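**Student:** Predicted model follows, preceded by the sequence.
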Amino acid sequence: MPAETPATSASAPTPSTGDYYLRNIVAAPVYRVANHTPLEAMPVLGTRLGNTILAKREDLQPVHSFKIRGAFNRMAQLSEDERAAGVVAASAGNHAQGVALSGTELGIRTIIVMPRITPAIKISAVEGFGGEVLLHGDNFDEAKARAQQLAEEEGMTWVPPFDDPAVIAGQGTIGLEILQDNPGVDRVFVPVGGGGIAAGIGVLIKEINPSIQVIGVEPEESACLTAALEAGGPTDLPRVSLFAEGVAVKTIGSETFRLCRDYLDAVITVSSDEISAAMKDIFDDTRAIAEPAGAVSLAGLKRYAAQHNVRGETLVHILSGANVNFHTLRYVSERAELGEGSEAIFGVTIPESKGAFLKFSTVLGHRAVTEFNYRVGNRAGQDAAKIFVGVQLKQGRKERAAIENDLRAAGYGVVDLSDDEIAKEHVRYMVGGQPPARVNESVFAFEFPEQPGALQRFLQILGTRWNVTAFHYRSFGMDYGRILAAFEGVQGDREFQGHVTELGYPVSEVTHSPSYEFFLANS
């Protein structure tokens, strides 16, 4: 076990011993509003992986996420004067609903500051639980700053989403329930965002039974704990992906970092495709529809079990929430097969001649084709066609490699695009869009908030001074959108770079993406 540091005084807000957390987790009065959620077996996935897989169903809480536990435990400890003054929080998601419902149960006024871009469905949910919503700012940081300003000006109590001992202890009750329901578990996989649930479960389980492994799981593009472990302390990520919004945190908390560092056995990262595949696994086995953050720990369980050849064990993952935008499922459905390794996508060059399609299909044999995009060459004298093809797999990467080898052996030019994000997000919808003449273009991928005027602002800042030679945007019903745009003659243009900076959207240049070069660039 990790060595304990001296405990602080009883009135101090930052206790540090495992004993302190153990006592406070056991004593947490969360069941006034929270449910003791079941450990539900996932037999289909368990059979496939050769383990007993159990889902801790935190999506069955009244607010459809675990956040109610920490919020209520923090607010239940307020003094009479603090209750009378009310509480304030900043959140656009599950924490907001937890604070609102806790306030209604305890008779405490709650103000939730949310960014102006927050979808109406989330605002309505918070108001439905009794919270007062104040819309402020264009992002979470601006909303948080306003909430903390309100707390100072109005004498209200700020309720943080994760970096607070009482919040951590409230989330730790999940670990207590796991041990009560199945003390023989071998490993527990926990999602990591700000670190509250991972810290609470980790300290509870390790203090009671150190032989059980507790493993943290983060999305690759918002791995704030991994960054903190490498840096030796909490550090800011330059940007985070919002796909798994519930764990999209730039900086892990100080106390949650300390506990995660001391009590977790390992931390692993997973891709958005793996998270999508885990959402499908959860639906197939339980008929529950998890939000992306709610499936993060199962994605990590699957990756860890495969990497370490884990067999015959009892593995628990936390289905931490189910507050998902329905239209997000369109994106998830497209990506789940890739995340599971049961689909591959290729760019293939075939002759522009009669019978070429039939000959190509015979090379694939009896494999099922999941997608086929093709457009005849758009320049005179062109004697080859480039196709975008998806193929169903039964043996994962091994079969991917075999298909690529078979195609090359048949004389086709081929590139495996299964791991190319630009291919999966944009190029698959743009096949056949090569310019008729050579264009000196640079290609960029932008991420922007889904709010009225965001796309117009993009075009106003970047679409008037420079020639836009390619453009793709598709809405997936999320809180953010993604644009692929090509501009002519901007390489080394400082004015262009200045306008990109003014725009303020996360951006990366992808001119040398394999899928862009294969399908869209001048030959």
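**Tutor:** Good, I have the coordinates.

**Student:** drop to CA atoms for contacts and neighbour counts, all remaining ones
**Tutor:** OK.

**Student:** where exactly do the strands run in the stretch 1-150 of the chain?
**Tutor:** 39-41, 52-57, 87-90, 110-114, 132-135 (DSSP state E, counting those that start in this stretch).

**Student:** Can you convert these into TSV and add a column each for mean neighbour count?
**Tutor:** TSV is the format used below for the strands of the stretch 1-150 of the chain (neighbours: other C-alpha atoms under 10 Å):
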stretch	mean neighbour count
strand 39-41	17
strand 52-57	24
strand 87-90	29
strand 110-114	28
strand 132-135	18
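
**Student:** Indicate which one of these is closest to residue 19.
**Tutor:** strand 52-57 (24.7 Å; C-alpha to C-alpha).

**Student:** contacts for that closest one?
**Tutor:** Residues outside strand 52-57 that contact it (C-alpha atoms under 8 Å, 6 or more residues apart in numbering) are 37-43, 45-46, 178, 312-320.

**Student:** Write the PyMOL selection for whichever of these are buried.
**Tutor:** The PyMOL command for the buried members of these (criterion: 16 or more other C-alpha atoms under 10 Å) is given here:
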select buried, resi 37+39+41+42+43+45+46+178+313+314+315+316+317+318+319+320
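
**Student:** Contacts only, for residue 397.
**Tutor:** Counting by C-alpha under 8 Å, 6+ apart, residue 397 has contacts residue 341.

**Student:** ok, second structure coming up, stack it against the first:
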Amino acid sequence: MNEAKQATDAPLLSGADYLRDILRAPVYEVAQITPLQPMQRLAERIGNQVQLKREDRQPVHSFKLRGAYTMMAQLSQAQRQAGVIAASAGNHAQGLALSGRQLGVSTVIVMPRTTPDIKVDAVRSFGGNVVLHGSNFDEAKAHAENLAAKHGYTFIPPFDHPAVIAGQGTIGIELLQQNGHLDYVFVPVGGGGLAAGVSVLLKQLMPDIKVIGVEAEDSACLRAALDAGEPVTLDQVGMFADGVAVKRIGTETFRLCQQYLDDVITVSSDAICAAVKDIFEDTRAIAEPSGALSLAGLKKYAEAHQLKDQQLAAILSGANLNFHGLRYVSERCELGEKREGLLAVTVPERPGAFLDFCHILGGRAVTEFNYRYNDDTLANVFVGVRLMQGQEELESIIADLRQGGYPVVDLSDDEMAKVHVRYMIGGRPSKPLQERLYSFEFPEYPGALLKFLTTLGTRWNISLFNYRNHGADYGRVLCGFELEEHDLLSFTSHLRELGYHWKDETDNPAYKFFLAQ
């Protein structure tokens, strides 16, 4: 039987019960007490003391070891002999594998076939038996549950179990021991195990400390649950911060987060990238996106609430990053810090027009400039500008350009422009097309692109195609199709059959500026 399901059937634990279980958790048989490290550069910039809880320093480079070991240590001798199983694409898998090696328990971890080799190899290096199955986490989890029923394995859930929550809550003890004068603690939220454990501990011992949950905007399952009053399942989740890409928060974790968290905020992918950069500049550590999530929330919350001279702590929850993912981080961190603006500017094709345009920009550094001749009257230019004063400066530049007679559109928050269009400037069709534009996300496994082209590319002509992958386990495609109005119903039906996440981008302003007829 699924252990998470057993937990929901058992009597609910009180805050005092959790406090007892956290204090008794045997995590230090395998885990480390991680440092609480000052971030001096960031502190000076935002006017508050900032400290980072370095869970990336654990043997598995993530906090997940604490919860996995705590639950496994409580298993009966019969359960240990039968072995345990879990579904995971990363950090929980590594924590489970190392816990199994420490306790002498056989571990089976079902991972999606799309999981990068670096994560699969890490699990195997800790002694885990990896089974690759399915193209996503849900398929892997279903297979793990089937194997558990077939072989008598105990299923170890990644977050929704009291023992797992108690193990994660030991971070709260260390925070108080390392700095008993904290005003705010920011905790990343995926399934909610870490946020539940830390908040229930802190609120039992130091209720004046504000505990703030931080979610990625595109996987905010706790925010959705709070709005609905109960856990709900999101239709889609973004995979950039894959460590928190959870469609549905746990039942028990939701109960605790709802009761003990003081607030929950969401942050963008660009803000997470900026936090990764902040961590590197202050500590020389490279966090995975979900590992930098709580720091991104700290910065946003401090600015929104005008916090000054407060003691703030964020949890660097993990550093199991696919190295090639840093390409995306480096491209987007300046945007996340409001240190760069992206603009589409219409420039007249006349002598001196570009010179006048550059005069308006003044001495500002241009980070990107894309132009291609369009016609005899107008040209559309894609330009990036370095900003020293954030959004206020960007708005001033836009006002100056418009006053100078240059129509301009701000693309700084346009996801399609940032991911695709900036690499495609100048590609306009040479003949009129009935074109519609769609963006897609699909898993990176052999045959995924072939499936895409087989399903969509034989009946309708593909008029535009751009593929971007930043080292993630999913691909991002921008695709144009020649579609008559009467084809739309049939085409949409094929999109649903395809099963990939998609979005109609035909009305996107970046497309109209640079790619459309």
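**Tutor:** Received it, and whenever you're ready, just let me know what you need. Note that the structure is a prediction, hence the values are computed from the model and not measured.

**Student:** What does the superposition give as a TM-score?
**Tutor:** Here the superposed chains carry a TM-score of 0.97, computed using TM-score structural alignment, normalised by the length of structure 2; 511 aligned residues with a C-alpha RMSD of 1.4 Å.

**Student:** Out of the contacts of strand 52-57 of structure 1, name the ones that lie in helices.
**Tutor:** The helices in this structure, assigned by DSSP state H, contain 43, 45-46, 178 from the contacts of strand 52-57 of structure 1.

**Student:** Max pairwise distance over those: which two?
**Tutor:** Pairwise distances across those (C-alpha to C-alpha) peak at 19.7 Å, for the pair 45 and 178.

**Student:** show me where the stretch 251-400 of structure 2 has helices.
**Tutor:** 251-260, 269-283, 289-304, 326-336, 353-361, 390-403 (DSSP state H, counting those that start in this stretch).

**Student:** what is the orientation angle of the longest one with strand 49-54?
**Tutor:** Just to be clear, that refers to helix 289-304 of structure 2. 170 degrees (axes from the mean of the first three to the mean of the last three C-alpha atoms, to 10 degrees).

**Student:** corresponding residues in structure 1 for helix 289-304 of structure 2?
**Tutor:** Under TM-score structural alignment, helix 289-304 of structure 2 corresponds to residues 292-307 of structure 1.

**Student:** gap between the matching stretch and the chain center?
**Tutor:** Distance of stretch 292-307 of structure 1 from its chain centroid, counting by C-alpha atoms, centre = their mean, to the nearest Å, is 12 Å.

**Student:** Give me the residues contacting it.
**Tutor:** Contacts of stretch 292-307 of structure 1 (C-alpha under 8 Å, 6+ apart): 49, 59, 189-191, 216-219, 243-247, 268-270, 274-279, 282, 310-311, 315, 317-322, 324.

**Student:** If we use 6 Å, what do you get?
**Tutor:** 189-191, 217, 244, 246-247, 274-275, 278-279, 317, 319-321 (C-alpha atoms under 6 Å, 6 or more residues apart in numbering).

**Student:** Trace residue 266 of structure 2 over to structure 1, please.
**Tutor:** In structure 1, residue 266 of structure 2 lands on residue 269 (TM-score structural alignment).

**Student:** thinking again about what came up before, could you dump the strands of the stretch 1-150 of structure 1 to JSON lines with distance to residue 342 of structure 1?
**Tutor:** Shown next, in JSON lines, are the strands of the stretch 1-150 of structure 1 (distance: least, C-alpha to C-alpha, whole Å):
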{"stretch": "strand 39-41", "distance to residue 342 of structure 1": "23"}
{"stretch": "strand 52-57", "distance to residue 342 of structure 1": "21"}
{"stretch": "strand 87-90", "distance to residue 342 of structure 1": "40"}
{"stretch": "strand 110-114", "distance to residue 342 of structure 1": "39"}
{"stretch": "strand 132-135", "distance to residue 342 of structure 1": "43"}
